[in-house]
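[1] Kindly generate the corresponding structure for this input.
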Amino acid sequence: MVETGLEAFRFSISWSRLTPNGRGSVNPKGLQFYKNFILELVSHGIEPHVTLYHYDHPQQLEDEYGGWLNRRIIKDFTAYADVCFREFGNHVKFWTTINEANIFTVGGYDGGNTPHGRCSTCLSGNSSTEPYIVAHNLLLDHASASRLYRQKYKDTQGGSVGFSIFAIGFRPSTNSKDDEMAIQRFKDFFFGWMLGPLTYGDYPEGMKRILGTRLPVFTKKESEQVKGSSDFVGVIHYLAASISNAQSQPSLPGNSAFFTDIGASLTCRNYNPQ
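    All right, here's what the predicted structure looks like:
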């Protein structure tokens, strides 16, 4: 990294490695590993950017209450974040709570082709409801960890807490009004799903209209906590896509309720789903 001239490096801390049971005692070897690594970066002038969650959490939390499908994870994740802020915060100034929150939610609980492998046609899962439940809990979880940092650590450590999404460059397949409307639905579902609550405290009206009772509702207090809870938004961008209006199943792997809800098909460029 030094020879390449890197000035910053983003990496993830494994929740399972640091607190294997999900809460309680910290694994001293895991703690020391990350301390050594962070100090090595800093000593060579490389700014560490830490992601707290990159799709793995302790198995005990999955077995005990279903992981992200249960709001109980908010308390446990906030406690895990507290350990990280306390132990590494003197050298880490940039924290991302969740990596690619939207694609993690869709892939893990709608298509089933990424962790945690749940979908309507998988061994377990419900693609029509679980992605929206998980996303809701992710947002509340982020807000909780961000609030903790601002109340307990920001004044002394001076860092920032942000959120990460996966971004696609959209363009309509044709100049038709239907394809233009499909683009807006894609933006609502793919970007506004996460950025709407973080910016305005609520989901886009288009999502609420299409999903109805399948979309969880923020209480007034939750809305106030989520709104403005990100100091920055991390955008991860790999590809572009053409969007077409569609009422049938889109041309994507798996039985995806999420893309059916959008009512559009997506054709990626420079992308092989295999």
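[2] from here on, contacts and neighbour counts on C-alpha atoms
    Will do.
[3] Give me the number of neighbouring residues for the residue lying closest to residue 135 once chain neighbours are set aside.
    Among residues not flanking residue 135 along the chain, residue 105 sits closest, at 6.3 Å (CA to CA, 6 or more residues apart in numbering). A count of neighbours around residue 105, defined by other CA atoms under 10 Å, yields 26.
[4] Show me the helices in the stretch 1-150 of the chain, by range?
    Taking DSSP state H, counting those that start in this stretch as the criterion, the stretch 1-150 of the chain contains helices spanning 15-18, 28-43, 59-65, 72-88, 101-106, 130-152.
[5] List the buried residues in stretch 148-159.
    Residues of stretch 148-159 classed as buried: 148, 149, 150, 153, 154, 157, 159 (neighbour count, 16 or more other CA atoms under 10 Å).
[6] Which one of those is nearest to residue 61?
    Nearest to residue 61 among these, counting by CA to CA, is residue 148 at 21.2 Å.
[7] Another sequence for comparison is provided below:
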Amino acid sequence: MKVIWWLFILNLQNMGFVLGVGHHKYCRHDFPPAFVFGSATTAYQVEGAASQDGRTPSIWDTFTHAGYANGATGDVAVDQYHKYKEDVKIMAEMSLDAYSFSISWSRLIPNGRGPLNPKGAQYYNNLINELISHGIQPHVTLTHTDLPQALEDEYGGWLNPRIVKDFTAYADACFREFGDRVSYWITVNEPNVFALGGYDQGVTPPRRCSPPFGINCTRGNSSSEAYVVVHNILLAHASAARLYKRTYQEKQKGLIGISIFTFGVVPNTNSTEDVMAAKRLNDFTIGWIASPLVFGDYPDAMKKLIGSRIPTFTNHESELVKGSFDFLGVVHYTTLYVQNDPGSLLRKQRDYYTDIAANITNFEEIFVTAEYPILPWALQGVLEHIKQTYGNPPVYIVENGQRTKRNSTLVDTSRAEYLQAYIGSTLDAIRNGSDTRGYFAWSFLDVLELLDGYGSSFGLYYVDLDDPDLRRLPKLSSYWYSHFLKGGSVSPDILIQLNTNFSASRGHFFQ
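    As a prediction, this is how the structure comes out:
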């Protein structure tokens, strides 16, 4: 990537008054005709029924039952397992094109390998059929953090190359059972964040880390395990994708990809050192996953700085991984400001965060405060970066949304403003040549969040956890999204008008 690219990013930042909240008037019809709009959740966060009908624990069950996630568990969650028909009806009323959800591996194949659980297969068949009967496309992720605990216990899960065979067999079962109706598959959700949270910092399942990194872990190696896990995930993804393309794709006519967690990345100053630090951070986040998929190997910066701690692809593995996708899924929420920190490379013990040799200067603003700053130009920058660096592959924005504290009001103005700004920025990226084909708002409902349980929310719909029926209530953001999906134009003035109308009719539920 040339330094001139980062000057483009800085120009987008400086143009924030133009590209800010609701930066122009637009409507759904301004997007390409085949563009898909949807919303998303994942299995453990919404399904509940955690020990019903043959499902066995995943590493996420173990994590929450140990008291993490702010003491919350997914035992009941928001009970979509029993309320899926109600939820699909709401989706149809909103005019969603698609619903993105994940399959619980331990619900479908309780031991991680072996025969299917008939009741698990029936649930996902029922959900898929219900979606299709309402004209809603099912977009399916095969695994979203929730590896079966049985495989973790048996051989260490994603740390062991044996996972490639078991994941491929699981993927085969999903393609065989559901592929006649599912046309969009993501193999593994954001492997970069999964590896860092679970194997470097130890703040997410399976809680592996080592001193001086991470938080109170009793096992692990923060210096190397995250790199090993991503390597095995890439090999498992490539194996499953190869199987799909050889055995199922011609008949089922579907597409397969993988999702990547992304940040907007902006150098703290215009100095060459900070610009190069920002480039490195993008190599270590997006490039960690995308470079092997597009070029067959990790970015040169990663190999140089990490050395022997990052696994090496054999020639055969490189050929298998290269090109093993039809699209990339982009997960994007917020933006990092970075400055060069070469001193971190002098430390005796290093992990991913010291390997980057860059400091995140707005860490507290991003990771501690409740709401994300609304910086839509950063999403446009991510899409432009993928276009320029990786040959403009098809992209689906599979998660994008605003975090707020657990609801005290249904008038979630900041979430509506966020959606309006970031969808508008997606349109700008498409007009600039990005092959972005879909957008999924995270999340459809208020769900169990991994780090703080129900302390924060991203939902378009509030779920009343004190109600035995777990009543779903629309927020202003759902009102805005539905207005947009039904063809209404959106602009700052429209947002004010929708806010006024919604507040008068529904917004005082909590008062």
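[8] Output the helices of the stretch 1-150 of structure 1 in TSV; the columns should cover distance to residue 178 of structure 1.
    As requested, those are arranged in TSV below (distance: least, CA to CA, whole Å):
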stretch	distance to residue 178 of structure 1
helix 15-18	44
helix 28-43	50
helix 59-65	41
helix 72-88	40
helix 101-106	24
helix 130-152	25
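[9] helix/strand/coil for the residue nearest the centre of structure 2?
    Taking CA atoms, centre = their mean, the centroid of structure 2 lies closest to residue 331, which sits 4.2 Å from it. Following DSSP: H, G, I helix; E, B strand; the rest coil, residue 331 of structure 2 is assigned to strand.
[10] same deal with residue 257 of structure 2?
    With three-state DSSP as the basis, residue 257 of structure 2 sits in strand.
[11] Structure 1: which residue goes with that one?
    Counting by TM-score structural alignment, residue 257 of structure 2 corresponds to residue 162 in structure 1.
[12] what about its match, how many neighbours?
    Residue 162 of structure 1 is flanked by 20 other residues according to other CA under 10 Å.
[13] how near is it to residue 229 of structure 1?
    Computed as CA to CA, to the nearest Å, the residue 162 of structure 1 to residue 229 of structure 1 distance reads 8 Å.
[14] Quick one, which of the helices of the stretch 1-150 of structure 1 gets closest to residue 121 of structure 1.
    Residue 121 of structure 1 sits nearest to helix 130-152 of all those, at 13.0 Å, using CA to CA.
[15] Measure the mean distance from the closest one to structure 2 post-superposition.
    Taken over the aligned residues, the distance from helix 130-152 of structure 1 to structure 2 averages 0.4 Å (mean CA distance after the TM-score superposition for structure 1).
[16] Make JSON lines out of the buried residues of stretch 148-159 of structure 1 and add distance to residue 259 of structure 1.
    Output for the buried residues of stretch 148-159 of structure 1, formatted as JSON lines (distance: CA to CA, whole Å):
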{"residue": "148", "distance to residue 259 of structure 1": "35"}
{"residue": "149", "distance to residue 259 of structure 1": "35"}
{"residue": "150", "distance to residue 259 of structure 1": "36"}
{"residue": "153", "distance to residue 259 of structure 1": "40"}
{"residue": "154", "distance to residue 259 of structure 1": "39"}
{"residue": "157", "distance to residue 259 of structure 1": "42"}
{"residue": "159", "distance to residue 259 of structure 1": "37"}
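[17] quick one: which of the residues you listed is nearest to residue 170 of structure 1?
    Comparing the buried residues of stretch 148-159 of structure 1 against residue 170 of structure 1 with CA to CA places residue 159 closest, at 33.0 Å.
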